[in-house]
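Colleague: sharing a sequence plus its predicted fold:
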Amino acid sequence: MSITATPGGPVRRLAGLLHRRPYLRLATLLSAPLLWLVVAYLGSLAALFAAAFWTTDDFTGEVVKQFNLDNFQELWSQTVYRTITVRSVGVAAAVTVIDAAVAFPMAFYMAKIASPRAQRWLVIAVLTPLWASYLVKAYAWRIMFSGSGVLSWILDPFGIHGPGYGLPATITTLAYLWLPYMILPIYAGLERLPNSLLDAAGDLGARTFRTFRTVIWPVAVPAVIAGSIFTFSLSLGDYITVKIVGGKSQLIGNVVYDNIGAADNLPFAAAVATIPVVIMVIYLVAVRRTGALDNL
């Protein structure tokens, strides 16, 4: 038996109401994803910030749900945590700069030089590493940086030892892992650059550097910043790569992980986890004030 909407029936009245009020139709469509965002993401973030103001009883190990600033006072007073924060920001910045330097020429070739058929294959080639497991890629770099790995095998004839595990290995591995997240935004941004502007710059006698500075770079800046948000934030909160190739290095993510696991101090881990959140908020506000995101 089929159900039809009779004239003046509830289905017809509901359809008419949605037709007359587009904002209500939009709210109905967005209600489910917004509910998921509020409950799953903002709710968990609120729980994180709330837990950061709790403490753990040293004798029983139970969480004491009383508001205090002990965790943040410890973070501020201990030099080691400030050092780890500065080191984490430095690693994230280095990864972002390396990825931008490597991604820009690749993205420019994909967008402005390669044929349409080659563009499709290059995009697939960029996306392919994302299909592989994170752990597989990280452990592959661990093998390369080991004492008997590929790097040592290449450098040994020159009397040079490989870098081994540590911050250089961490930066290299993270730069490889997040490189596609920098290439794709820059590629999309450069695709919007009309070829006629490049031809006009050449016709007017602009040299390569001047064309890059006055024509290409202003268009590419929003795309580079968009890619930097991915590479910087992902590197800032990563802890697995540091565990695998970082040696004895400590970053923010490791401190959070260690306090959740071995130390079993969830409130302090939550307080440490607020550091990358605050850093990213400051970064996004600074980027927004420059106006670089207006054209994204």
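Modeller: Looks like it arrived, so ask away. Numbering: from 1, shown residues only.

Colleague: only C-alpha atoms for contact and neighbour calcs from this point on.
Modeller: Fine.

Colleague: so for the helix or strand that residue 123 is a member of, what gets flagged as buried?
Modeller: Using DSSP states H and E, residue 123 maps to helix 116-131. Residues 119, 122, 123, 129 are the ones in helix 116-131 that count as buried (16 or more other C-alpha atoms under 10 Å).

Colleague: now, which of those sits nearest residue 98?
Modeller: residue 129 (17.6 Å; C-alpha to C-alpha).

Colleague: how near is that closest one to residue 198?
Modeller: Residue 129 is 32 Å from residue 198, where distance means C-alpha to C-alpha, to the nearest Å.

Colleague: ok so, going back, what is the helix holding residue 123 packed up against?
Modeller: helix 167-191 (3 or more C-alpha pairs under 8 Å, 6 or more residues apart in numbering; DSSP states H and E).

Colleague: and what about the residue nearest the centre of the chain, helix, strand or coil?
Modeller: By C-alpha atoms, centre = their mean, the mean C-alpha position of the chain lies nearest to residue 230, the distance being 2.6 Å. Secondary structure assignment for residue 230 (DSSP: H, G, I helix; E, B strand; the rest coil): helix.

Colleague: return the set of buried residues in the lengthiest helix in the chain.
Modeller: What stands out as the longest helix in the chain, according to DSSP state H, is helix 79-108. Under the neighbour-count criterion of 16+ other C-alpha under 10 Å, helix 79-108 has 81, 84-85, 87-97, 99-100, 103-104, 106-108 buried.

Colleague: this is the other structure I want to compare:
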Amino acid sequence: AFFIFLFLACIGYLVYLLGPSWPFAFVGLAFVMAWQSMASPAIFAVIGDALPTEKRAMGFSIQSILKRVPIVIAPVIGGIIIASRGIVTGVHLGLIITLAIAAMTFLLIRLINITSEAHHSTNIFGVWDSFQSELKRLLISDIFIRTCEGMTDVLVILYVTNVLHVSVARFGTLLAILFLTTILIYLPAAKAADRVGRRPFIIATFCAFALYPLSIILAHNFAGLVIAFIIGGLREIGEPARKAMIVDFAQPQLRARSVGLYYLLRSLAITPAAAIGGLLWKVTPQTPFVMAGAFGVAGVFIFVATVRE
């Protein structure tokens, strides 16, 4: 599966590199997104197969940190290349480097040798039927939480810069605070979750999701925004635990397909969230944040009331 997804992504990068006009960028994008959107279930399954239950949260935490390292470094390197070589030549050189890294990734994937459960043939309805009731309830609460996130995610920069009149440079500082908070809490939270249980940390992360939009509209100065963005960083405190819980609840022989269906259903359910947030913005800029907070609080209560480890 990893080989197929990486091969599709490489096709996309080649289309970027060799495409004669800008419409080909959309064709390339469809292939490039194959890794990001299709490889996650396989990654979940590998972590679930490779690690015992008591180490899975730490496994997801390390994977999340390692995933973010190139996200931080790559734009800087790309910017330097483009600045020194020009836009067209710089982008082409960046794509060539990307393809070289993909070739090295092929070699690394060959080293993955995880013994997994035998797979059983079933359709999407069979996978849904295999979901434990706890996993279905986790999905419902997660949909509420991600709706909360989706309603305001793209509006945060507009509210902070246009309504609170914070400069773009200072907004960048706030984002740095958010990401730093996330990185600092990942490993300690995952280690504690493996020891004391997933549920308290998932409740904490869902509470942070609910409080984040509310804390932004309650902030009246930069110090208040710093607190709000620290809360935003704390949204990741229970993410490794939540991912580990999904893997724990999934049937071992259907693990990858269960994760894929879980995220498919969640993505479909929250698709209208951003559009709804935009419409609510027309009422008042604060309205989507208040509604998002309400959805977040509902998600917290649903999880607390219905999901047990």
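Modeller: Everything's here; your move. Note that this is a predicted model, so its numbers are computed, not measured.

Colleague: TM-score for these two?
Modeller: Put the two chains on top of each other and the TM-score (TM-score structural alignment, normalised by the length of structure 1) is 0.38; 165 aligned residues with a C-alpha RMSD of 5.2 Å.

Colleague: tell me what the longest helix of structure 1 is packed against?
Modeller: helix 70-77, helix 167-191, helix 217-237, helix 252-260.

Colleague: assess the claim that residue 29 of structure 2 and residue 10 are in contact.
Modeller: No - counting by C-alpha atoms under 8 Å, residue 29 of structure 2 stays clear of residue 10, with 10.7 Å between them.

Colleague: quick one: which of those two has more around it?
Modeller: Neighbours per residue, other C-alpha atoms under 10 Å: of residue 29 of structure 2 and residue 10, the larger number sits with residue 10, 23 against 16.

Colleague: so that one, which of the three states?
Modeller: Look at residue 10 of structure 2: counting by three-state DSSP, its state is helix.

Colleague: please identify the helix or strand for the closest residue to it other than its chain neighbours.
Modeller: Once flanking residues are discounted, residue 10 of structure 2 sits nearest to residue 99: 6.6 Å by C-alpha to C-alpha, 6 or more residues apart in numbering. Counting by DSSP H and E, the element that carries residue 99 of structure 2 is helix 87-109.

Colleague: so which residues make contact with stretch 96-115 of structure 2?
Modeller: 2, 3, 6, 10, 13, 17, 46, 49, 50 (C-alpha atoms under 8 Å, 6 or more residues apart in numbering).

Colleague: and that stretch, how far from the chain's centre?
Modeller: On the basis of C-alpha atoms, centre = their mean, to the nearest Å, stretch 96-115 of structure 2 sits 22 Å off its chain's mean C-alpha point.

Colleague: closest one of the contacts of stretch 96-115 of structure 2 to residue 175 of structure 2?
Modeller: Of these, the one sitting nearest to residue 175 of structure 2 (C-alpha to C-alpha) turns out to be residue 13, at 28.8 Å.

Colleague: for residue 29 of structure 2, see how far away that closest one is.
Modeller: 8 Å.

Colleague: repeat for residue 262 of structure 2
Modeller: 24 Å.

Colleague: just to revisit the earlier point, want to throw the helices and strands packed on helix 79-108 of structure 1 into TSV with distance to residue 277 of structure 1?
Modeller: Converted to TSV, these look like this (distance: least, C-alpha to C-alpha, whole Å):
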stretch	distance to residue 277 of structure 1
helix 70-77	14
helix 167-191	19
helix 217-237	9
helix 252-260	11
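
Colleague: which one of these lies nearest to residue 208 of structure 1?
Modeller: Among these, helix 217-237 comes nearest to residue 208 of structure 1, with 11.9 Å by C-alpha to C-alpha.

Colleague: pull out the buried residues from the closest one.
Modeller: 219-237.

Colleague: angle of the following helix or strand past the helix holding residue 123 of structure 1 against helix 167-191?
Modeller: Note on helix 116-131 of structure 1: by DSSP H and E, the next helix or strand toward the C-terminus is helix 134-145. Per axes from the mean of the first three to the mean of the last three C-alpha atoms, to 10 degrees, the angle that helix 134-145 of structure 1 makes with helix 167-191 is 120 degrees.

Colleague: I'd say the residue nearest to the centre of structure 1 and residue 184 touch.
Modeller: No - counting by C-alpha under 8 Å, residue 230 of structure 1 sits too far from residue 184 to count as a contact (11.1 Å).

Colleague: what ranges do the strands span in the stretch 51-200 of structure 2?
Modeller: Assigned strands in the stretch 51-200 of structure 2: none (criterion: DSSP state E, counting those that start in this stretch).

Colleague: all helices for it, in order.
Modeller: 56-85, 87-109, 124-130, 133-152, 156-158, 168-196, 199-218 (DSSP state H, counting those that start in this stretch).
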